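Novice: Fold the following and give me the result.
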Amino acid sequence: MKSFSRPLKYHRRPTRVVQIGDVAVGGRNPIRVQSMTTPATHDVEATVGQIHRLVEAGCEIVRVTVPSTRDAEALPQIRRRLAADGSHVPLVADIHFSPAAAMMAVEHVEKVRINPGNYADTKRFKVWEYTDAEYQAELERIEQRFRPLVLRAKERGVSLRIGTNHGSLSDRILNRYGDTPLGMVESALEFVRICERYSHHDLILSMKSSNPMVMIQAYRLLAERMAAEGMDYPFHLGVTEAGDGEDGRIKSAVGIGSLLEEGIGDTIRVSLTEDPVAEIPVAFALAEKYNALMRDDAAEESAAIAAPPRPIVSTYSRRVSARLDVGKISLGGQEPVRVECLLRSPLGDLAAVLDELKSLQSTPATPDARGEILEVDLRDRQDILLLEAVARRIGSSGDGPALSARMTATLLSDFQESELARLQRSCHRLTLRLDPSASEAHRALDRALDSGALSGPALGLEVFVGPSPVEICTHLTALAERCRTVTGRLPLLSLATPPGLSPVGPYRLLAEALLGAGIPCPLLLVSDMTGRREDPLLFPPVYLGSLLCDGIGDAVRVEHFGAPADSLRLAFNILQGTRLRLFKTEFISCPSCGRTQFDLEETTRRIKSRTAHLKGVKIAIMGCIVNGPGEMADADFGFVGWGPGKVSLFFGKELVAKDIPYAEADERLVGLIKEHGRWSEPAPQEAPAPLPAGRTRE
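Specialist: Sure thing, here's the model as predicted:
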């Protein structure tokens, strides 16, 4: 199957234009930013006030929850109040379970969002093998319930969003397609086909999940299926239940940004468990780059390069790579994705280097979030003495990281034999930086290989990506093969990309070239924010997360994001966000809305304060029954609003305690975790300082 993105050229997926009031979505229009209100919609005063604040922040489309006819009855008042204040922002009615509320809402809004998993179905978690005839009968029943809304929306010029959520697929879909991206896609297409039968084509689709990897796979598969069926509807992107703070922003950047990087997505929402106004600058920071690329077809010199399309990946499969030992650390093969850190201070300033080492060793995000490989730059032969001092400092701790020395191949060729021996004793890996345009660098590499200088520590090759990435990746593949032939070992490969070029495409090209040549070199993914205009908190997750979710990458490194300790913590948080390596508790918390039964922000903070030390445990905090139990996805434990002042607790998707008074629920949750053997007492330590603010925190 073909995808809609080429690795090096930004190419927006072609779609029709859908009007949402005065706002046009899709086609050549900018990626639109939207959010959702949190008060109960029947609280007209609070809802209107929050809509005004969202619009002032730049929000282009506002969604309000309509869980009941009472809330639907408030929509005319909200519309009149907004008009009186001079606001014409398009409104979207969010519908779950209630076709009656949808039929009332369609009279007063510009778009209606329905969830195909619960618009005409009630979740019973029932296992049932449907015959084809029974399945068709179910589709006919759904059409009877959905058709009135389709006809009225078409008559009034109201658009519809068919919004699939991973956690709320119907029993019918689950029994036929499973809890999979394919099931999500089929769930949406069933409703799209009903709309098309009645010639209503003002449609937008979404495939949301709390797991960015599942979300990415579902949108890609949907784009592929729609292209095959001649459909061109725009997509709304979002990671549902992303959470709050840095974790919520990182998880959203991985999911939304990875798809935008491929040209998929026409409107976005960053769902945070915070005041929704805080979502707007984050969304614009993500969309800004791709809107600029769309405005300027010649934005990248590399845009002229035609690279082969990638296959659509609907299940995760890690790229096959050889295992490489770097000191006590092994990477590649079946090893977990490793985290590296680059010291910023030059070795010549040894005091600054030792200060950085002290910071890295004393302030990890958790004991499991220490840097595993530390790289330092050698700029001249005198740096060997200083490298030895760093090696002694690392070795004295007993559990320090592996040490890598990075230098140019030309510098390596200048070393005398005794200096080379000291260098090899002091580090666990030599990383050679190569400029493909410098022939002397390649002659130096050849001399080093022929002399046996690279037969000691593990070897890394870092190549600067210039204007011809395809040729560079082919060349690097040939270098890797030469290293294997001469030394009997494969090197770790990495790319240095300039500020004007996303690293995603070149790394995909490199992985493809290595696969074609049968050379399973492990890959170090590097996101260097030096000189880049993108948000420094959001775009390392975009670049690294996109590749990691495709199974590419055996180690990661973030460069020039604050101090090295901050870069290290961001790298670990990216692995947490992709679910590839959990080093702390994973929280799945929904953004608040008018259905919420308690203060989600405060409740989330409180539960985090009790459980944030539980490595690898996944806890869902859901404000209402709509967002649980289905939306809890793969959470180990669930804390779900069940009614005014009441909470229910889940173990997996099993309801284990119902109607617990809110004041008692925290302790009951801790007790449930203990009951299932997942509790440990927190170690006494200081909380890590927050990461430096990017533009999104202003």
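
Novice: use CA for all of it now, contacts and neighbours both
Specialist: OK.

Novice: A strand includes residue 264, no?
Specialist: No. Per DSSP: H, G, I helix; E, B strand; the rest coil, residue 264 lies outside any strand segment and is coil.

Novice: Tell me who's in contact with residue 213.
Specialist: Residues in contact with residue 213 (C-alpha atoms under 8 Å, 6 or more residues apart in numbering) are 255, 316, 549, 578.

Novice: ok, the closest residue to residue 19 other than its chain neighbours - how many residues close by?
Specialist: In space, and not counting its chain neighbours, residue 19 is closest to residue 25: 6.2 Å by C-alpha to C-alpha, 6 or more residues apart in numbering. Counted by other C-alpha atoms under 10 Å, the residues lying close to residue 25 total 23.

Novice: and what of residue 501?
Specialist: Neighbour count for residue 501, taken as other C-alpha under 10 Å: 20.

Novice: Next: residue 602.
Specialist: 12.

Novice: just to revisit the earlier point, of all the contacts of residue 213, which two lie farthest apart?
Specialist: Greatest spacing in those, by C-alpha to C-alpha: 255 and 316 (14.3 Å).

Novice: Comparing those two, which residue is more hemmed in?
Specialist: residue 255 (33 against 13).

Novice: so who does the residue lying closest to the more buried one once chain neighbours are set aside touch?
Specialist: Spatially, and ignoring its direct neighbours in sequence, residue 255 is nearest to residue 212 (4.6 Å; C-alpha to C-alpha, 6+ apart). For residue 212, the contacting residues are 239, 251-252, 254-255, 577-578, by C-alpha under 8 Å, 6+ apart.

Novice: Same question for residue 68.
Specialist: Listed by C-alpha under 8 Å, 6+ apart, the contact partners of residue 68 are 98, 101.

Novice: Residue 39 now?
Specialist: Going by C-alpha under 8 Å, 6+ apart, residue 39 touches 46-47, 593-594.

Novice: What helix or strand is residue 442 located in?
Specialist: Using DSSP states H and E, residue 442 maps to helix 439-451.

Novice: buried sites along that helix?
Specialist: Of all the residues in helix 439-451, those buried under the rule 16 or more other C-alpha atoms under 10 Å are 441-442, 444-449.

Novice: With stretch 75-91 instead?
Specialist: 75, 77-79, 81-82, 89-91.

Novice: what distance separates the start and the end of it?
Specialist: 9 Å (C-alpha to C-alpha, to the nearest Å).

Novice: What is the distance between that stretch and the centre of its chain?
Specialist: Distance, stretch centre to chain centre, for stretch 75-91: 34 Å (C-alpha atoms, centre = their mean, to the nearest Å).

Novice: Let's compare: structure for the following, please.
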Amino acid sequence: MSYCASRFRSVRRRSSEVMVGDVGVGGLYPLRVQSMTTTNTQDVAATVKQAIALAEVGCEIVRVTAPNKAAARALKDIRSEFSAAGFASVPLVADIHFLPSAAMEAVEHVEKVRVNPGNYADKKKFAVQEYSDSAYEEELARLHEAFSPLVKRSRELGRAMRIGTNHGSLSDRIMNRYGDTPLGMVESALEFLRIAESHDYHAIVLSMKASNPKVMIEAYRLLVKRMAEESMHYPLHLGVTEAGDGEDGRIKSAIGIGSLLLDGLGDTIRVSLTEDPVYEIPVAQALAAKAMATWSGDTVPADQFPIEPADPLDPFHFNRRDVRSLDLGDGALVGPEQPPRVIVSAPDVAALPDFATALKNPTLKDNPPEGIRVPIETPADLKTLRDLSLDLPATFLVLDLNPDLTVDDLAPTLEAASGSLILLREFASGSSALLASWLDQLRASPRHTLAVAASPAALASLASVLTTAGEARVIVTLADHRPSPQSPEHAVGTYRRLAATLHTHGSRTPLWIRNTPGTALAGDKSFLSRLLDASMLTGSLLCDGLGDMVSLETEGDAVRAVKLAYNVLQGAGARITKTEFVACPSCGRTLFDLQSTTQRIREQTGHLKGVKIAIMGCIVNGPGEMADADFGYVGGAPGKINLYVGKTCVQYNIPQKNADARLIELIREHGKWVDPDHVAAV
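Specialist: Next up is the predicted model:
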């Protein structure tokens, strides 16, 4: 059983409808946009003010933390004052982690309660313990007793509930039986879901959040599959937790949320940024608009998936696609053990000198483009290229060829080239003989590579030639792609179909992901819209294990295009080229100012290429979300910081004024510190 109706076009999963106050979630309702207040919940005036600010910019559901009974009691006044301000129709959600008593108070006052199954009335001491079947059942019985009162009261009052699993806060019981895995996340939610169903309570939304988009994507896919096996159709709330701030936070969120939305999954979303929460809303709205524009009018229940054959990729476990290795020149290798290569696009041949100068920008020193694509329309362009004396800050040139140009037209350029070239040419269905001719003639120029641009149908007709070509220097990419009612596949689905076609024919040809105007989803032409498009296309495919070269051809600014490409690769975990920061979005539990702290730590450690630092406002998800981080900076008490190495707390209750320096000392002690001056001199 698959997790979506189609891997190639967007067909929305048909979920059950859940009313959160007056707001419908799931079914045929539009995607709902959420956010969360960051104020101290007991400061009623400040919390209401921020909730109003969120509602005024389009937040449809507002979440408020309730870490204790006093905060939960404050929700009564918050609800009353928020309604009096004209927002009675905007539901409030109480965010509960550890205390059932806080949940029982909160459910009296707000339209929805979110519980974290890893924390709610459960143990999380990172203890290693083997649970026998009988001991495990005893734990579940204890959980049933602790959770049932909230379920019953929610049903009596007509409240909704979100069972929100976090990768960083799985219980010891789950960790010891299933490990820190997507399967463990799903089982954690299903334990609570079965208790709710035992009381005939179904007003439930589920989420599977993680700071790693690959983990998050796999967990949601597996959840849908497992629910379908048990005839469950609950709505999904999507989000990447601890995504961070700025461009990186938006990219991570768009990769995780966008990938699932394109697969037709998701009913409500939150973009979690370490910024003022009002800035989350435009990003979420843009993602929702892009997704809903791709969804077909039909919806399909998960137990009727799939409506199309699945592709050969395993969607529940990340594996990089195995491809043939190629040397593109000067050590720029493409292959299964190599990171995806970055290509930037020049407007034309005449612009190459100025373009090359722009790419020598100091900010690209550590992460320059490895290839430069340039359109070649006529033989005159080829002559101009030969006459230029270029000092290109890249390893190879990609000549994007007008299909009217022949190999004979190219011959002088190929002979004169001092380095390696990639020849990008479109091939249509039925052009097998032409492709064979190009491959034959290029064997005389073994330094150069042919990039075959084709539709999936064209590639299927050419696949036999590629297969018989054996070790020919070939890369495959998508011809210009423009979805239409007659051809509704989105670009992610079409690239998946290209990869499936290559797999069917036993071809290990590398794949180049190109972001072009034709691959763009609905939306304006703003930088945010283009950033989301790049994240949803390139990031989604990278999280599927597809992609050996990437290019962002929608960016007119070369420096910005290169930086965005590397940032998308980093967000997808495909190529780490700078410090990775995992930072939570702040809430009323936070024990320090996350925005200023994150920026301050970034200024001091942002030069540590490949080091992952987690910055957490409290311990709710901190130790777990830092599972794959090198170091953690976590609020332990007001004005006090705990420092971690991985999941292990190594220094407790450090005064915050001393914590930055102690963090740097800790990084140095573990051999991962490099002085900034040294980096600049490299």
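
Novice: give the contact list for the counterpart of residue 558 of structure 2 in structure 1.
Specialist: Aligning on TM-score structural alignment places residue 558 of structure 2 opposite residue 564 in structure 1. Counting by C-alpha under 8 Å, 6+ apart, residue 564 of structure 1 makes contact with 341-344, 356, 360.

Novice: how near is the residue nearest to residue 255 of structure 1 to residue 617 of structure 1?
Specialist: For residue 212 of structure 1, the distance to residue 617 of structure 1 equals 17 Å [C-alpha to C-alpha].

Novice: Give me the subset of the contacts of residue 212 of structure 1 that lies in helices.
Specialist: Here DSSP state H is the test, and those give 251-252, 577 as lying in helices.

Novice: quick check: longest helix of structure 2.
Specialist: helix 133-157.

Novice: The helix or strand just after it vs helix 133-157, what angle?
Specialist: Counting by DSSP H and E, the next helix or strand C-terminal to helix 133-157 of structure 2 is strand 160-166. Taking axes from the mean of the first three to the mean of the last three C-alpha atoms, to 10 degrees, one finds strand 160-166 of structure 2 and helix 133-157 inclined to each other by 150 degrees.

Novice: In the stretch 351-500 of structure 2, mark out all the strands, start to finish.
Specialist: Assigned by DSSP state E, counting those that start in this stretch, the stretch 351-500 of structure 2 shows strands spanning 371-376, 396-401, 421-426, 449-454, 474-478.

Novice: Nearest approach to residue 383 of structure 2 belongs to which of the ones you listed?
Specialist: Per C-alpha to C-alpha, nearest to residue 383 of structure 2 of the strands of the stretch 351-500 of structure 2: strand 371-376, 10.3 Å.

Novice: Against which helices or strands is that closest one packed?
Specialist: Counting contacts by 3 or more C-alpha pairs under 8 Å, 6 or more residues apart in numbering; DSSP states H and E, strand 371-376 of structure 2 packs against strand 341-345, strand 396-401.

Novice: superposed on structure 1, where does the longest one end up, distance-wise?
Specialist: Right, strand 396-401 of structure 2. Once superposed with structure 1, the aligned residues differ from strand 396-401 of structure 2 by a mean of 2.0 Å; criterion: mean C-alpha distance after the TM-score superposition for structure 1.

Novice: what stretch of structure 1 does that strand fall on?
Specialist: Strand 396-401 of structure 2 maps onto residues 402-407 of structure 1, going by TM-score structural alignment.

Novice: Show me which of the buried residues of helix 439-451 of structure 1 is closest to residue 523 of structure 1.
Specialist: Ranked by distance to residue 523 of structure 1 (C-alpha to C-alpha), those are led by residue 445 at 19.5 Å.

Novice: From residue 502 of structure 1, how far out is the closest one?
Specialist: Applying C-alpha to C-alpha, one obtains 27 Å for the distance of residue 445 of structure 1 from residue 502 of structure 1.

Novice: For the stretch 101-250 of structure 2, just list every one of the helices.
Specialist: Ranges of helices in the stretch 101-250 of structure 2, per DSSP state H, counting those that start in this stretch, are 133-157, 172-178, 182-198, 213-229, 246-262.

Novice: if we can go back for a sec, so how far does the longest helix of structure 2 sit from its counterpart in structure 1?
Specialist: Averaged out, helix 133-157 of structure 2 is 0.3 Å away (mean C-alpha distance after the TM-score superposition for structure 1).

Novice: Okay, buried residues for that helix please.
Specialist: Neighbour-count burial for helix 133-157 of structure 2 [16+ other C-alpha under 10 Å]: 140, 143-144, 147-148, 150-151, 154-155.

Novice: what's the angle from that helix to helix 182-198?
Specialist: Using the same axes, to 10 degrees, helix 133-157 of structure 2 lies at 50 degrees relative to helix 182-198.

Novice: And helix 133-157 of structure 2, what does it pack against?
Specialist: On a contact count with 3+ C-alpha pairs under 8 Å, 6+ apart, helix 133-157 of structure 2 meets helix 100-106, helix 182-198.

Novice: Pipe these into TSV and attach distance to residue 501 of structure 2 and mean neighbour count per row.
Specialist: Listed next are those as TSV, based on distance: least, C-alpha to C-alpha, whole Å; neighbours: other C-alpha atoms under 10 Å:
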stretch	distance to residue 501 of structure 2	mean neighbour count
helix 100-106	51	21
helix 182-198	29	21
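
Novice: Go through those and name the closest to residue 651 of structure 2.
Specialist: Among those, if distance is taken as C-alpha to C-alpha, the winner is helix 182-198, at 28.9 Å.

Novice: Show me the contact partners of that closest one.
Specialist: The contact list for helix 182-198 of structure 2 (C-alpha under 8 Å, 6+ apart) reads 117-118, 140, 144, 147-148, 151, 163-167, 170, 174-175, 177-178, 202, 206, 208, 215-216, 218-220, 222-223.
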